[in-house]
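Trainee: From the sequence below, what's the structure:
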Amino acid sequence: MSKHILLTGGTGLIGGKLTEALLNKGHRVSHLSRTPSTHHGVTTFLWDVDKGQIDEACINGVDTIVHLAGANIADGRWTDARKKEIIESRTKSIALVYKLLKAKPQHTVKAVVSASGISYYGDKGDELLTETSAPGTDFLASCCLQWEHAVNMGESLGLRIVKFRTGVVLDANGGALTTLAKPIKLGFGATLGTGKQWMAWIHETDVIDMYLYGIENEQLTGEYNMVAPNPVTNKQLTKAVAKELHKPLWLPKVPSFALQLLLGEMSTVVLSSQKASAQKIEASGFKFKYPTLMWALKEIYAQNDS
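Mentor: Coordinates of the predicted model:
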């Protein structure tokens, strides 16, 4: 059955691909954006989160809101001002939408499907993380906790709430894999820190499929780890990428202290360990197209070669 979906963050790497997938399935799609857009088949409504401004017409006829908006965590050092921006871009944005829904009680919105991050759990070493595992205490964990709390406010409006705690998305066209692969392609790849930290990864196709699943499966509620069933360590991921690129790994590991000096607090992005379980989403009926790293990387690099 066709739905009308309103996306925040609809022009980002994931948002753009999800938009295309929704349109291809016959759904109607609208975006909330700070700037007008000419995306074919998509109506763009303007909002300004900092000023508390939003086009009230954006929710007309909408069934589901997908909340992907949020400042890039890797864009610049984590000053106090930057941390505030990272959190508020996620929390104030959904709060502004909820404020509009409260002001328009005749709205047709039934569900909110939101991004969150696997960083919710903090650095947990070798512990297998399920959705009931305790949150961490570092900045990114706190950010995810506040993000999810803001999204949960929709429950008081009678909305179905789904939150996907996203791992490292492997995508041929950007994001973490491009950053990891760049020095490897140049012959300067190396394991980061001890290399033993777990990387909860997921192929971008499975990311899009899981969002579609969350939108279309009206029985789905709560939080789910958006990760493949087979997590790997940083060393395993680095070696697998080098193998696919036919490049040697000859440099020693990059010491943790060097990364901390270079990146400051942001080093937790690459040094924290999250061995996250996909059992809950699989038990709900979701099927992964790329459950193993080997399959995922072969598809991505075959795509690049073609």
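
Trainee: can we go C-alpha only for contacts and neighbour counts from here?
Mentor: Fine.

Trainee: Run through who's touching stretch 169-186.
Mentor: Identification of contacts with stretch 169-186 by Cα atoms under 8 Å, 6 or more residues apart in numbering yields 13, 168, 189-190, 201-204, 207, 238, 241-242, 245, 247-249, 296, 300-301, 303-304.

Trainee: scratch that, stretch 95-112
Mentor: Stretch 95-112 is contacted from outside by 49, 52, 54, 56, 59-67, 150-151, 153-154, 157-162, 215, using Cα under 8 Å, 6+ apart.

Trainee: show me where this structure has strands.
Mentor: 4-8, 28-33, 42-48, 53-54, 64-67, 111-117, 128-129, 160-166, 168-170, 198-199, 201-203, 222-226, 232-233, 275-276 (DSSP state E).

Trainee: Which residues belonging to stretch 220-238 are considered buried?
Mentor: Within stretch 220-238, the residues that count as buried by 16 or more other Cα atoms under 10 Å are 220-221, 223-238.

Trainee: Let's see this one next, to set against the first:
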Amino acid sequence: MSQNNCLLTGGSGFIGQALVPALLQRGMKITILSRSPKTTEGLFDGAVTAIADLKQLTSNDHFECVINLAGFGIADKRWSESVKQTIRDSRIETTAALIDYFKRAETKPDTFISGSAIGVYGLRDDQPLDETAGGDDSFSSQLCQEWESEAQQAEALGIRTSYLRTGVVLGKNGGALSKMLPPFKFGLGGPMGSGQQWMSWIHRDDIVGIILHVMDNKSIQGAVNGTAPTPVTNKAFSQALGKVLNRPAFLPLPSFVVKLLMGKMGEELLLSGQRVIPQKALQTQYAFRYPDLPSALKEIL
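Mentor: Sure thing, here's the model as predicted:
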């Protein structure tokens, strides 16, 4: 592999913490953009270099690969106007700063993998969605479209660019599952709203696997769905989780309660869904370690 130097944003996040060891295993030299450089370096036992600002990089610094995973958690807080602005700024401003760096770098990166999310497809019903599907005017769709549009400027600089449209990432010690587990462990879990909305999930090992797959396959560019090939309904997800935990999972959380507690965020992220198919990953022969939900949940729990 020629990709020896990697620049990473969002390295201390849920995906980043699994990605960094995988990159180190390949013998790569990693620089991480971080608000707390010393803490980030400590997180990986000093095996990475962390910087607080991209302006610390000179035009002579060269990275074969740049991976952009930075962003304030979209489901961390109820969406007030200020929270929505923070979510937007954390994505767009970091991406814009990377583009500025690319413009002044004497040697451009070979590969730019920029984060996005399946929220780009908007509030959808039952139709299967591959990378060619469009979006709508919901907040999450508009956010992702703007995020990808900012990253797209790298293409004009001759950099192979991919937009990683991540689904619900499942893994140990964090992510979406850590928020779902408490009620299920007490036998109080169940579907949200009708339970018929689709959940496009992926095991954390597979989202890392897809990132490495995109790095290695020079033919892959543009949108890439970071989801498992078997999306499930929210009701089926609840039943599978209850089964693995050996707990009942039939207590529904009514739509009006979700809307009352979480407002528009709950409406878009929990009561609506997307049935996403990872067409590009499948077409380019990515081998999923956890293609179905029961095997993924068993490994995690």
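
Trainee: before we move on, the earlier item: which of the contacts of stretch 169-186 of structure 1 fall in helices?
Mentor: Using DSSP state H, the members of the contacts of stretch 169-186 of structure 1 that fall within helices are 13, 204, 207, 238, 241-242, 245, 296, 300-301, 303-304.

Trainee: List just the nearest of these to Ile118 of structure 1.
Mentor: Val207 (13.3 Å; Cα to Cα).

Trainee: Would you agree that closest one is in contact with Met226?
Mentor: Yes - between Val207 of structure 1 and Met226 there is a contact at 7.0 Å, judged by Cα atoms under 8 Å.

Trainee: Burial check on Thr166 of structure 1, number of neighbours?
Mentor: Other residues within reach of Thr166 of structure 1, judged by other Cα atoms under 10 Å, total 21.

Trainee: State the number of residues packed around the closest residue to Gln303 of structure 1 other than its chain neighbours.
Mentor: Spatial nearest neighbour of Gln303 of structure 1, chain neighbours left out: Ala172 (7.7 Å); criterion: Cα to Cα, 6 or more residues apart in numbering. Close neighbours of Ala172 of structure 1, defined as other Cα under 10 Å, add up to 18.

Trainee: Lys243 of structure 1 versus Ala172 of structure 1, what's the distance?
Mentor: Noted for Ala172 of structure 1: a distance of 16 Å to Lys243 of structure 1, by Cα to Cα, to the nearest Å.

Trainee: Check Asn304 of structure 1 too.
Mentor: Using Cα to Cα, Asn304 of structure 1 is found at 15 Å from Lys243 of structure 1.

Trainee: picking up where we left off before, and the residue nearest to Gln303 of structure 1? What does it align with in structure 2?
Mentor: Correspondence of Ala172 of structure 1 to structure 2, assessed by TM-score structural alignment: Lys172.

Trainee: one step back: export the strands of structure 1 as a markdown table, with columns for distance to Thr268 of structure 1.
Mentor: Shown next, in a markdown table, are these (distance: least, Cα to Cα, whole Å):
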| stretch | distance to Thr268 of structure 1 |
| --- | --- |
| strand 4-8 | 27 |
| strand 28-33 | 30 |
| strand 42-48 | 31 |
| strand 53-54 | 34 |
| strand 64-67 | 25 |
| strand 111-117 | 13 |
| strand 128-129 | 17 |
| strand 160-166 | 16 |
| strand 168-170 | 13 |
| strand 198-199 | 12 |
| strand 201-203 | 16 |
| strand 222-226 | 19 |
| strand 232-233 | 15 |
| strand 275-276 | 15 |
